[in-house]
Every structure is written in structure tokens, then in C-alpha cells.
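> Give me a 3D structure for the following:
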Amino acid sequence: MGGKLVWLRVVWVSVLLWGSCWGKFVVEKNSLKVTSPDSLKGIYECAIGNFGVPQYGGTMVGIVAYPKANRKGCQGFDNFDISYKSKPGGFPTFLLVDRGDCYFTAKAWNAQNAGAAAVLVADNKAEPLITMDTPEEDDNKADYLQNITIPSALISKSFGDSLKKAIENGDMVSVNLDWRESLPHPDDRVEYEFWTNSNDECGPKCDSQIQFVKNFKGAAQILERKGYTQFTPHYITWYCPEAFLLSKQCKSQCINHGRYCAPDPEQDFSKGYDGKDVVVQNLRQVCLFKVANESGKPWLWWDYVTDFAIRCPMSDKKYTKECAEEVIKSLGIDLKKINQCMGDPDADEENAVLKAEQDAQIGKDSRGDVTILPTLVINNRQYRGKLDKAAVLKAICAGFQETTEPAVCLSEDIETNECRENNGGCWQDKAANITACKDTFRGRICECPVVEGVKFVGDGYTHCEASGSGRCEINNGGCWKKSHEGKTYSACVDEGCKCPLGFKGDGVDKCEDVDECKEKTACQCSGCKCKNTWGSYECSCGDDLLYIKEHDTCISKKPSTEVGWSFLWVIFFGLVIAGVGAYAIYKYRIRSYMDSEIRAIMAQYMPLDNQEAQNHIHHGEI
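The predicted structure follows:
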């Protein structure tokens, strides 16, 4: 761990020395005009923060407030039951806080949550103004950065002390923040540069860059197509100190023998991708822009960078040459010219493209060195503020002379149909007239469509397929289908594409007939004969044998018939005998019943005859 930190320090020292020897860092400023009290009236300089949303091209009027508690703004003001939200019809509040103890962004975030319209940070020592930047990339708690929307400015210690004194004396301090001259507008075209990096594993800043490119590309392409702007992408690299050229760190982070380097994405110099992979991809993106620009379509850079971030992320192990070239081909850009432009990254010589990038990084005239990543340079002035579509568009539009702004600066209702050319590099099914290309103001997106209630799923670039119920009604679900001799077979099922019974294949492009006879999966019985048909088979038996498909067997037709009739005669005679036997039993039971009834009747009269005979004997009548 210690070795890694030492190496990183060495790299940063080399970068700082390089910058100090050749260029300078310029703090971008706007003006702050105090209109009251009279003792402070005048115009003062302040440094624009590199976060929030500066109102480029405009002004903002407010009343300055200085808190009695939490004066450094490092805690939420709701903890002190303080609110700076302006009342209807009232002036906005500009919250003045002291520098120190926490990040500049934390102060701005707490001020915004308390209702302030802007935040002024008073320096805590007498020094030239600096640029307030965002925290380091590894600060996991800085997820609020992209939600800061109020402008921020750093003011000098002496000016801050004067404002505090006036407020403590009970004076109302009214100020006007002015960004109208923060960006020059020398002609009717705005020239701007975007200094970026293809690394997508550097934390919040990388995420911010990727999201900005995705959101801004529609407006950027409109401006470029109509000739309102001239855009140029740039990539920051540095060289490896000569004493470390043979080190493991140099070899993993640099190309062309240490001349052009980028940080290792994981900063471990062993796992995942290396810094040299980033440099090569940076070089590829520069060359793609050059080739696209030569063909009159410089705006294709925005499509490539957006698509590469989506299709070839480091997290999916797709940050490769192969994936990059697939994206290039989908956009119809000359791959051969791009490779020629890139040259040999293993050569011990300067690369003309990357050398020009390093030279451009050095400040000239009113523009300082580019040392903050990412950086947007508009009309040779470095943009300050967060990378947000609306904020950046406002800044670019501030670069036009007043009343000469293009329509996109006044409205977001302009759209250009990017799907008309090469289908936007997206998936399409020409036969069914279905496409994944969708045109929006933000630029075209490749998104699988919904057709007649059927949703298509896929990456939108290389494939889309119908899913769910009803999918087979749309172009047969993208599955194989064929008719032969009056029969039609389809591989489309609700779950996907699956060859029907009797066929084999992927179910999408082809399904081939299975020869069940050749593969001996049918007609296996002794004496069976097999004949293959398209999608099925037929079995038969020789001589007088009959084939029974359910049992895969052959049986004799003649014996089978005789046995059948004999069986019927047996049943017939059996029924006759059973009937006769039942009748005999019935007669026997009837007769027995009648006999028992007669005896019962006679038994009733026999006792009377016997009693009468006895009476005659008793009376001597016999």
C-alpha cells in the first residue's frame, strides 16, 4: 500500500512540475456588485465554484445573510431551526459562510437545503482567489454533488470581513451577482472543448461525465449540424518520469515507452484494466473524432462515446478493442482510418495525436492549464459549475452575442431525426419495418420497441426480440418459419424460439429436419420399415403385418381377425347359458315361495278341526 501511495505522489508531482514549467492555472471569475449600504458600494471579484449552476449570461439580485450559529455551514441549518427561504415577493437570500472544517460542496448543500438562493464563502486567509472544487472521487458520502443547483462564489477575506461587519451593524446588504461577462462572445459561433476521459471506474466524476454526454448530445448535435458551434473533444494524459520508465507502474499505466499515461482504474496495478488500456481508448476516441470530422460528421463522436459507455463498460469486462470496433462499425465510421490514425502504442516514439493533446492541455493567452477533470472550455474560458445539460447549454448560449442566439438556446422543442441515417446504428428488422432507433431532443437512443402491444427485449444495438403473449403475431416472434408441401411449421412459442418436434436448430435462423430413420429413433421393431418425411416419419410392416404406432410393433392381420370372432362367439354362448341358468333359478325360487304360502294357509285351519274332535270326545259323542 505504501509503495502505491509513493508512486501516486511521484506521478502527481511530475504532473504539477509539468504544469508549472509550461503553463498556469486560471481562476474563472464573475463580478459581485454591492448596491447597499453606501459604505460598501462597488464591484468586487469572486471566484466561480466548480459545482452548482452558475447563471452564465445572466444576473441575480439578493440580500446577504450571515448566520449567528453554524457560521461555517458544515451542519444542516434545520438543526438550528434556521430557514433562509425567501417569502413571496421578497428578495432571495445569499448566505455568507466561512471557509474551513468541511468541503465547499457541503456548505453549498446545507445552504441550499436551508432555502438560500446562492452561497458566498469568505476565505479564512489573505490570498489570491482559488477555484472551489468538488471532493476527491473516493468520498462515498458526496452523492449529493449532482443535486446542488444554487450558484456559489468564493470571496476574499477582507471583503468577507466587511460584509460581516455591515450585517452585524444592522445594515441591509444588497448585492448583484453578474455572470454576463464571464464568457466572451467574439463572433457568431461558439467554440468549445470538452476535456474528458474514457475511464468509467473513477467514481462520481466518471458517472457524472457519462450521464452528461448522454443527456447533452442531442443539443450538441443540433448546434454542430447547423454550424452554430465548433466542438472539439480532448483527453488528459501525462508522461512517466524517466527514472521510473522500467517500473511496473509505468509499464501498466503508459504507452509509447512512458510518454502517455493515465491512472490505473482500480489503482492496484494488477487486477482488471490498466491505465494503458484507458490511454489507448482515449486515443481511439480522439482519432474517431478526427475521422468523423474529416467526413463532415463531427457530431458522431457523441454517439460513439454514449454507445461505448453503454455497450462496453469495465464492470462487464467489455472495455476492449473488439467491443469498441463493433460500436464504430454500427455508426458507419471508417475503422481502417481510425486504426491508421492511432499508430503503434508499443513504439518507442512520439504519437502525433497524443502529443498534440498534451500541448493543447497547456494554457495559452487568457486560458489556463487544464488540470481539473472533466473540464469544459467555452470560447477559451474554462466553464465552472456542474456538468448538467441545462447549465452547460446556458453557458454555451452565453457565448453568443445578445439577440444572435440560435433557437435551441430559447427552446428545447427542436428535434432532428437521427434515425434516418444508418438507422442511428441501432437494431432493425427491415422485413417487418421494426426499429429500435428512437429520436428524442437529447439525441437518438437505441431502445427495443413495443409493437402492437408486444414488447421487444434486447440491448437495442445488436438484437431485439418479441416477448410475452402475442409475440408470434409480430414477424413470427423473430423465429424460424417455413412451409413445405402444404404444411407450415413454426419455431415460435411463448417462451421464445424453439424448433418444433421433428426439427433441430437454434429456432431463430434455421430449423433442420431430423432424419429419425437415420438416427434410429423411430420404427425400431422387428420387421418395421422406416421412411423419413419433412418434419416427421412413416413406419410400415411387410407382408400381411399391421404396424401399431403406439406400441412400435407389427402384428398379423389374419390371426388377429380369427381370434376376434372366436372371442365374440364365446361371449355370445356365455350370455345364453347365463340367461338359461338365471331363468331356472327364478322358476325354482317362485315354486318354493308358492309352496311355503300354501302350507301357511293350511296350518291356520288344521287346529280348528282338531279342537272340534276333542269336544265331541269330552261330551261322549263319539
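> alpha carbons only for contacts and neighbour counts from here, please
Noted.
> quick one: the helices in the stretch 251-400 of the chain?
Counting by DSSP state H, counting those that start in this stretch, the stretch 251-400 of the chain forms helices over residues 275-294, 300-311, 321-330, 335-342, 352-361, 389-397, given from the N-terminal end onward.
> what do you get for the chain?
If you assign secondary structure with DSSP state H, the helices in the chain sit at 2-22, 104-113, 157-168, 204-225, 248-253, 275-294, 300-311, 321-330, 335-342, 352-361, 389-397, 557-618.
> who wins for proximity to residue 593 among the helices of the stretch 251-400 of the chain?
Comparing the helices of the stretch 251-400 of the chain against residue 593 with C-alpha to C-alpha, the closest turns out to be helix 300-311 (100.2 Å).
> And the closest one, what's buried?
Buried residues in helix 300-311, counting neighbours by 16 or more other C-alpha atoms under 10 Å, are found at 300-309, 311.
> Would you point to the one among the helices of the chain that's packed deepest?
When the helices of the chain are scored by mean count of other C-alpha atoms under 10 Å, the highest mean neighbour count falls to helix 104-113 (a mean of 24).
> hmm, who's touching that one?
Applying C-alpha atoms under 8 Å, 6 or more residues apart in numbering, the external contacts of helix 104-113 come out as 51, 72-77, 95, 97, 118-119, 132-135, 144-145, 148-150, 152.
> Using TSV, lay out the helices of the chain together with distance to residue 176.
Written out in TSV, the entries for the helices of the chain read as follows (distance: least, C-alpha to C-alpha, whole Å):
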stretch	distance to residue 176
helix 2-22	35
helix 104-113	18
helix 157-168	14
helix 204-225	30
helix 248-253	48
helix 275-294	41
helix 300-311	37
helix 321-330	48
helix 335-342	50
helix 352-361	34
helix 389-397	19
helix 557-618	109
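> Next, the second sequence, to be compared with the first:
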Amino acid sequence: MREKLGLLVCAWFLLCGSCLGRFVVEKNSLKVTSPQSLKGVYECAIGNFGVPQYGGTLVGTVVYPKVNQKACKTFDEFDASFKSKPGGLPTFLLIDRGDCFFTLKAWNAQKGGAAAILVADDKPEPLITMDTPEEENADAEYLQNITIPSALISKSLGDSIKKSLSNGEMVNMNLDWTEALPHPDERVEYEFWTNSNDECGQKCDSQMQFVKSFRGAAVILEQKGYTQFSPHYITWYCPEAFLLSKQCKSQCINHGRYCAPDPEQDFTRGYDGKDVVVQNLRQACFFKVANESGKPWLWWDYVSDFSIRCPMKEKKYTKECAEQVIQSLGIDLKKIDDCIGDVEADKDNEVLKAEQDAQIGKGARGDVTILPTLVINNRQYRGKLDKAAVLKAICAGFEETTEPAICLTEDIETNECLENNGGCWQDKAANVTACRDTFRGRVCECPVVQGVRFVGDGYTHCEASGALRCGINNGGCWKETRNGRTFSACIDDHSQGCRCPPGFKGDGVNNCEDVDECRDKSACQCPECRCKNTWGSFDCSCNGGLLYMREHDMCISKAVSSDVSWSSVWVVILGLAVAGVAGYAIYKYRIRRYMDSEIRAIMAQYMPLDSQGEIPTHHASRGDI
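This next block holds a predicted model:
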């Protein structure tokens, strides 16, 4: 009786959140494009399995099978195929709800060739999220192999589609996930609600496999600041009426405040629920300490290593084993112990209290009640817990054109620039293109290559501009090399035009033709000249051993040239001699006379000179001496 009571308490822990909490169905838009009577946008609930095309759209035509309308059996038994033919639209298979699990319906539809599955509800009611069944109720192998997206639609919409199909009308629709996740800026915030327990069946195995496979991508995104990640752990409180029971004591810490179900659902063996709570707390504290040290991505290493080194199945799910992993990653054990605190104390634990508060949904997000759960930009992720599928969803959370390179890897994104260059401009010779692939599709923008900016509309033309433009495919201008000589029509400055160089004529873009100076008589016009055209120039020579002077376009005798040269030398020498004599004469007859007159004037002040007139004088007597 006690064991039954314990199991009931455990079940209450699992269900109380969903019973009392606010559950929000994540929806995406379903747009019917034909027939006219159904045209419009409808709500549908994304399934919690398969791979929704986050950030994209899927266009298809609806088919309602004539047999196996609930898809609980394989369509091979009825020789039915829904695989689209070449040139045809993908098939959206409409089936009815009931008789088997949603996942089995999706698996049978996928094997039948459907690109997506629409499940029509069997009664008027609010839409719910289609989830995976418990392990004992379904084959875990096929659950991991479902890749087509799935959605639940209302009974009224399902009936309307069936009516149109029965009338012979084609029903076309778009499943649109472009706005399934908010993408407001250049960083994505996401939460991963998980569990350290590895004895909860297929779900524990799949979530641990996800952690190991997603670890590399998560570290890259976090280290480069593209994302802000935080792990979370669900705990429940023990109902007050059962606080003193053995079951609550074995499943809870801090006097019933934080509890987890018994891993084996058997209180008489193995680990207890409180062991799981403590390990969850240790992992939460590890993230807190690692985040404070600036290395939050170490959480992925710790959880991966802990699952390998300390599995519950091998009885290594212990504090000692966990501390060995922590020490190997260089995190301070004392800080983690301080964070964990006293698990026997009758008081709140700061970390676990915050975790319980975070479980409550806010805004468009509902309460977190299911493990594992991903919340991306405050919106719950729906779909398969798979590296490529989750990475695609995270990438859909970036503002358009800001997604990091990891979002454009081949395993999650098709490069639209590979086919017909996305319809954008390109210069194959220079390997330059205006097509740029983004997560949500290509954009045509003239690029910047090696510091050179191309300008244009990106669709029909792009032209290199600015300095150094000739370094990129010669600026789109003509260029040719012959016999070791290269000529270009590109001018390496801020101009954008092309101009043929001297000696050529043409548009400068497609061609520049050599100008035949000899034929055009634009060179070698003297009677004695002989002209020979060359590529981009000309050669001119003279008959009879004459010398050609290119600057004067004339022929002269080499001897005359020599005579003229010596005559010029003698003329210069003679000119210098004449200048010297003239200078001496000027000195002697002009400057010298001027100096003599000045000297005579000075001396006249002190004594009579011969040239002066008679000046009266008085003679003194001897007695005057």
C-alpha cells in the first residue's frame, strides 16, 4: 500500500505542473492558397516530434487518402504512395486523429512519401501539442527517425479541406515557420530544461545524446557571443500532507521544498529522487560558477563528461565522481559546495528557488512541465531533439542576415547561391558575386572584395569603384598582354569609367583596338621616314643612314648633327670670352674712373691738388716764426 502511495505521490509531482500551470500551444501559420473558398491563414499546432522548418516555408498540395485514413497502418499494405513526382508539389497528407499515436501516424506518412502530415482533430476543441508517447507504448527506434514536420489542425478546417477535395478541387497550402520564433536582434537567448538522471528510459538517452552531439555547436555559439545559454532543472514541492512520509523524504531535499521522482520508480532499491535533485543542483551550481568566471560553455563539457564517467546504471552517480569531473575542468569545488549549501536545512535554496520561479511561463511562453524542453527567445521549441533541427531553430532566432557562419553549414541549410547564382549578378572571371546566402534565403547585394566596393543593383550589374578598383578584375575594363607588354583601359583612381590607353581606340570595356599610326599618317610623316606599326605604338626609322628625331618627327644627318654640336660649343666659348672682355672694359673705364674721382675728392679736403684753381694764401715773416 505504501509503495502504491509513493507512486501516486510521484505521479502527482509529474502532473501537478501541467494540471495547475498555464500550458501554451506553440502555433505556426498555415496559409491555404487555393481553392478560393478556403483561401486564408489558419492556426495549426506544431508537433513535438519531426523537424519543423524553422525560419522557412514549405509549399505543398493536400492529399486525403481513400484508405487507411487514420494512418495507423503502413501505406505499403494498400499500395499507396504520396511521393511527389518530378516537377510536382510536395504532398501534405491529411489524416484523421484517433486509434494510434501521433508519432505512428507521422512515421507511416513519411514512409509513404509525404513531405508533411496534417492531423485533423476529431472534435471541436482548442488545439494541443502532439507529443511523443512513453517508451513502453511505442517503438523508440522509429521515433528518432521521424523527419517530416507535423501539425494538428482544427476539425472544422479538416472537414472543409475534405469537402473541397471530394469536389475535385486542388487544395494548395504553405506551412510557414518564418515567424515561429522571434528574431529581434543579433543574439539568441535559449534555455535547456534537462535532468541529470540517466534512468528515465528513451527520453533520458535521447537528451543525453543531444547534449553530446550539440556540444560543439553550443560552445562555438557561446564563445563568440552569438548566444546566451542557460540550463534549467525542474523540481516539484512535496504536498504538505505527505511531508513526513517516507516517499517525500526519499524524493525531496530541504524539507520537501525540492523533489524529483524516484529514478527506478521503486523506493526499495537504487538511487532516490533526492539524489537526482542534488546532482541537478550541482550541475546548476557548476553553470553558475563557470558563468561567473566567464566560461559558461564549460557546462556542456561537464554534463557530457559526467554522463560518461558517472552513469547511474554503473552505480557511479555519486558526489565523489562528480567532483573528479569538476576538478578536471578547473572549476573551484569550494565555490560549488557553497552554492549547493545545506540540503537538509529547513529553508529555501537560492538556486533551486530561482529554478522553480523560472518554470512559470511569462508572456507567450507557457509553464515548463515536460523534460526535456528547449525555450528559444522565450518561445518553446517544438520538434525532434536533434542537433541539426535545434540548430536550425536557434538560427531562426537571429535577426535576418546577422546569423553566424555555423547557421549556413550544409547539414541545416541549402545554399541558394549555388543554383544559377541565386539570380544575382556575378563576374565569373573574377569569381565575384552579388549573391549572399542567409539563413532565410539569398540576398543580392553588390559585394566588397579586398577593400574594393562594388556598386549597382546587385541583380543586373555591379561595378568596382574607388581606389584600387583595377586590382579586382581590372575594374571591369579591357586588359590584354602581348609579347610581354600589357595595356589596360582601367585608371586606378576614384573614377569609374574605362578609357583606352594612348595607341588604342575602343569602348575600353569590351575591347581596345590598336591604332595603326602608319596607315593613319599620324606618325613618321617626313619624306625620309619609314614607318612600322607595333601593338600599342610604332617604330620609325630613316633612309640613308639618317637619324630620326621622334619629338620633331624629322630625319637629320648624323655628321651634320656632329658639326652642329661643335659649332654650338665654339659659339658658347666665344660668347663667354666676349662677355669677359666687356666686363673688364666696364671695370677699367667706368668703375675705375668712379673710384679715382671719389679718392681725389677725399684727398682734396686735406691738400691742394693740381687740378684745383689758385687759392689766395698769406705768407708769414721770419719774426713770426
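> Of the helices of the stretch 251-400 of the first structure, give the one that comes closest to residue 585 of the first structure.
Comparing the helices of the stretch 251-400 of the first structure against residue 585 of the first structure with C-alpha to C-alpha, the closest turns out to be helix 300-311 (93.1 Å).
> Not counting sequence-adjacent ones, nearest residue to residue 274 of the first structure?
Distances taken as C-alpha to C-alpha, 6 or more residues apart in numbering put residue 264 closest to residue 274 of the first structure, at 4.9 Å, once the chain neighbours are dropped.
> The one you found: what's it in contact with?
Residue 264 of the first structure makes contacts with 252-253, 273-276, as judged by C-alpha under 8 Å, 6+ apart.
> what residues are up against the counterpart of residue 210 of the second structure in the first structure?
Residue 210 of the second structure maps onto residue 212 of the first structure when the alignment is built from TM-score structural alignment. Residues in contact with residue 212 of the first structure, defined by C-alpha under 8 Å, 6+ apart, are 387-389.
> what residue of the first structure takes the place of residue 330 of the second structure?
Checking with TM-score structural alignment, residue 330 of the second structure has residue 332 as its match.
> The stretch 451-600 of the first structure: strands as residue ranges?
Secondary structure of the stretch 451-600 of the first structure (DSSP state E, counting those that start in this stretch): strands located at 454-458, 464-467, 481-484, 487-490, 492-493, 496-497, 503-505, 511-513, 528-533, 536-541, 545-548, 553-556.
> Next, format these as CSV and append mean neighbour count and distance to residue 163 of the first structure.
Below are the strands of the stretch 451-600 of the first structure laid out as CSV (neighbours: other C-alpha atoms under 10 Å; distance: least, C-alpha to C-alpha, whole Å):
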stretch, mean neighbour count, distance to residue 163 of the first structure
strand 454-458, 18, 59
strand 464-467, 23, 62
strand 481-484, 12, 80
strand 487-490, 14, 80
strand 492-493, 22, 75
strand 496-497, 20, 71
strand 503-505, 18, 80
strand 511-513, 18, 81
strand 528-533, 16, 96
strand 536-541, 17, 93
strand 545-548, 17, 105
strand 553-556, 16, 106
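> Could you verify my assumption that residue 348 of the first structure touches residue 260?
No: distance between residue 348 of the first structure and residue 260: 11.3 Å, which falls outside the contact criterion (C-alpha atoms under 8 Å).
> Could you check which of these two is surrounded by more residues?
For residue 348 of the first structure against residue 260, the residue with the higher neighbour count under other C-alpha atoms under 10 Å is residue 260, and the figures read 25 against 12.
> Give me the aligned partner of that one over in the second structure.
Applying TM-score structural alignment, one finds that residue 260 of the first structure aligns to residue 258 in the second structure.
> And for residue 388 of the first structure?
The criterion is TM-score structural alignment: under it, residue 388 of the first structure has residue 386 as its aligned partner in the second structure.
> Equivalent analysis for residue 116 of the first structure, please.
Residue 116 of the first structure is assigned residue 114 in the second structure as its aligned equivalent, the criterion being TM-score structural alignment.
> quick one: contacts for its match?
Here residue 114 of the second structure is in contact with 82-84, 90-93, 148 (criterion: C-alpha under 8 Å, 6+ apart).
> Out of these, the closest to residue 487 of the second structure would be?
With C-alpha to C-alpha as the yardstick, the closest approach to residue 487 of the second structure among those comes from residue 90, at 55.4 Å.
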